[in-house]
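A.B. asks: What follows is a predicted protein model with its sequence.
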Amino acid sequence: MPAVFLYIVIALLTLGIGLLLYLVFGLKSKLEKPVDDTSLKVMMEWMKDIKSGTEATRESMQKSIDDSKEHINARLTKAAEYIGELKKEMGGLTQIGPDIRRLSETLASPKLRGNFGEEILENMLAQVLPRSGYQTQHRFSNGEVVDVAIVTGERLLPIDSKFSMENFRLMIEAKEEAAADNLRKAFLRDVKKRVDEVRKKYILPQEGTHDFALMFVPSEGVYQEVIQDVSTMDYARSKRVIPVGPNSLFVYLQSVLMSLRGLQINRVAQQILDLVSAIKQESDKFASILGTLTNHIKNAGNTMSSVNQDFGKLQQHIHSASELQLEDTKEEIPEKVGSPE
């Protein structure tokens, strides 16, 4: 865009200069002829107007060119800053390379890889559960130690981190399909062995655990490869082991805890029903006793009414007897009683 402005300015300047030369030479040729003063003055004024207009156009074009140059310089400065930042970022990437290599070397060691998975598991649980809600490195009586045991009421939910990486890494790096398929089968066999370990070591209902456990796979890529194999998932379910990954751990925990909470509510509801049943039995006993007492009171009332009636009759007889009087008689009682002549 600035180059176009420059061409326009050059074209206008060339046109102005050409017109000026034309006017000067034309005026010179006219001056050689006798002309009157009025025509000369008009011609000079007209040339002044053209000159001033040309100067104004040149200044305007120069200002546009300067503004364009400033705009271009600002853009170039910003581009230079971006390039500098990009160089810094590229330098950071070169520093990240050794860190990635060291991490890869760390994950190559089974023990260090296990510690890495345990650390991830503990950090994730610490974000959602209180410290009293789980135990780390819980030891059973058989000497086995599970990474985490979540406290769910009177029971423990074991979670152990398993990181089968060797054959998985080789499967990813394999360039031939047949080799990759064989390595995938070997990787899935490794996963089933980890399932057997969790089933044997950590599902111990006699020591207060639930009859199932979670197997935490710290790598989401490894976990996705596990759950996509139907036979492996069926095998894990048959062993009462549930594989979980970083993105699904919280979902499974929430489902398990809600299920356990439902079982707890059912137990409490059953206890309430048993209590209500006992109260009903006591209520029935009380109702029977109360009925018997009511009958006794009713019979006593009837007997009392009969007694009151008999007593009323007795009172009347007594009253009648109290009003009785002996009558006086004028017959003399003989002194002796003899036999008749």
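C.D. replies: Noted; the coordinates are in hand.

A.B. asks: Every contact and neighbour count from this point should use C-alpha atoms.
C.D. replies: Will do.

A.B. asks: Please name the nearest non-neighbouring residue to Leu6.
C.D. replies: Ile65 (7.1 Å; CA to CA, 6 or more residues apart in numbering).

A.B. asks: Quick one: name whatever helix or strand follows the helix or strand containing that neighbour.
C.D. replies: For Ile65, the element it lies in under DSSP states H and E is helix 37-108. Past helix 37-108, further along toward the C-terminus, the next helix or strand under DSSP H and E is helix 110-128.

A.B. asks: so that following helix versus helix 37-108, what angle?
C.D. replies: Interaxial angle of helix 110-128 relative to helix 37-108 (axes from the mean of the first three to the mean of the last three CA atoms, to 10 degrees): 120 degrees.

A.B. asks: Any buried residues in helix 110-128, and which?
C.D. replies: Judged by neighbour count using 16 or more other CA atoms under 10 Å, the buried positions of helix 110-128 are 113-118, 120-121, 125.

A.B. asks: Use this one as the comparison:
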Amino acid sequence: MTVEALIAFLAATHVDIAGVPLSGAALVAIGLAALLLLLLIRVWRRLRALRADLGVDLSGEGRIETLLRSQAEMAGRLQSMADIMGSRQAEMTRTLADRFDGLSSRIGQSLASTTDQTHSSLSALGERLAVIDRAQSRIADLAGDIGRLQDILDNKQTRGAFGEARMQAIVADALPASAYRFQSQLSNGKRPDCLVLMPNKAPPLAIDAKFPLEAYAALKDAETKDAEDFALAKLRRDMDVHIRAIASKYLIPGETQDTAFMFVPSESVYAEIGEKLPEILQRAYRARVVIVSPSLLMLSIQLVQNLLKDARMRQEAGRIQTEVRHLAEELGRLDERVGALKTHFNRTGRDVDEILTATRKVMQRADRIETLPFQDEGGAVPRPATYTSS
């Protein structure tokens, strides 16, 4: 057993003796006192045995002196032994106290660390539980949405409205409002679900969103091979009828494009048709009806969007060319006016040169007049007259 284990055992031990509670340290002190008493008894017995072996017969004063000397020696030994035991007991007490303090400090630190770790773990657990609760609520909302979608798909009218709404969302998100029309009437009285207006006054593109999903739903619900074959044949027949109806109603020469779109509102349905009914795709192509999924319709609409952008760019380019032509005409007129202004500047420069020439001649004549020798009768040059104010 290690010292730490012994200290922990003594600290945790409590004994009741005659109704008096004693701790482990008190029990150790009692044990040490009992051990000291046993040692004294053993010393006394050893002295008696030694006296019996030596045969010493002490009497009178000699016996008393011997007893006193033996008693003194025994007292000294007992005193030294008591001192040793006292120092050992004090040292053990200090050691136990130090060990108890260290153990209490470590236990306190361990408890504090454990409390912090537990608190942080509980906090992290609470955050994760909150995330799980949010995810669970989202899953519940998604399950509700899936249930509502299933209800929509189970009803024929709402299923048709769902496909039409999805097609309208794709078209409206990609094209400006002036580039399409919903439920617009043609010359034969038919109303396609959407007409995409093409640039450069080209005929519009007709889109139909009423895909027959009843047979597909029966195909997905089929549990036997015969039921699957029956549903597949019904889906083939319904799609063939719908393709012929689109071609007869929405392909009008000169009024619409020579190709129409049949919108399938699900990628999985389109993939199922391409896998199990590839002949239907070929038949629709020969009838000039293109079966498109949401992603294919989006790509087609983006192509139309690029064509519209190209048409607008060409229109703007023509307008820019017109403006550039007008700008060139204005530059020609500006060049004529600058030429005329240059001519005026040249004429003004010649006039200024002539004025400067005349000014120099006048200055030369004034200099000559000033240097003429004017003399009086006495031969002296008269001074200029000086006028005084009266």
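C.D. replies: That came through fine. What you see is a predicted model; the values in this text were computed from it and never measured.

A.B. asks: those strands in the first structure, which residues are they?
C.D. replies: 134-139, 145-152, 155-161, 213-216, 241-244 (DSSP state E).

A.B. asks: Include distance to Arg194 of the first structure and mean neighbour count when you put those strands into TSV, please.
C.D. replies: What follows is these, written out as TSV (distance: least, CA to CA, whole Å; neighbours: other CA atoms under 10 Å):
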stretch	distance to Arg194 of the first structure	mean neighbour count
strand 134-139	18	16
strand 145-152	13	20
strand 155-161	10	24
strand 213-216	8	24
strand 241-244	10	24
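
A.B. asks: can you redo those strands as a markdown table with distance to Lys175 of the first structure?
C.D. replies: Formatted as a markdown table, the strands of the first structure follow (distance: least, CA to CA, whole Å):
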| stretch | distance to Lys175 of the first structure |
| --- | --- |
| strand 134-139 | 40 |
| strand 145-152 | 36 |
| strand 155-161 | 30 |
| strand 213-216 | 29 |
| strand 241-244 | 28 |
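
A.B. asks: Looking at those strands, spot the one closest to Ile203 of the first structure.
C.D. replies: Distance to Ile203 of the first structure, taken as CA to CA, is lowest for strand 213-216 among those, at 6.4 Å.

A.B. asks: And Thr93 of the second structure, what's its match in the first structure?
C.D. replies: Residue correspondence to the first structure (TM-score structural alignment): Thr93 of the second structure is matched to Met47.

A.B. asks: Tell me how many other residues crowd that match.
C.D. replies: If you count neighbours by other CA atoms under 10 Å, Met47 of the first structure ends up with 16.

A.B. asks: swap in the one 5 residues further on?
C.D. replies: By the other CA under 10 Å criterion, the neighbourhood of Ser52 of the first structure contains 11 residues.

A.B. asks: what about it, distance to Leu20 of the first structure?
C.D. replies: Separation of Ser52 of the first structure from Leu20 of the first structure (CA to CA, to the nearest Å) stands at 12 Å.

A.B. asks: now swap in Ser219 of the first structure and tell me
C.D. replies: Ser219 of the first structure is 82 Å from Leu20 of the first structure, by CA to CA.

A.B. asks: residues near the aligned partner of Asp221 of the second structure in the first structure, how many?
C.D. replies: Mapped onto the first structure by TM-score structural alignment, Asp221 of the second structure lines up with Glu173. Under the neighbour criterion other CA under 10 Å, Glu173 of the first structure is assigned a count of 11.
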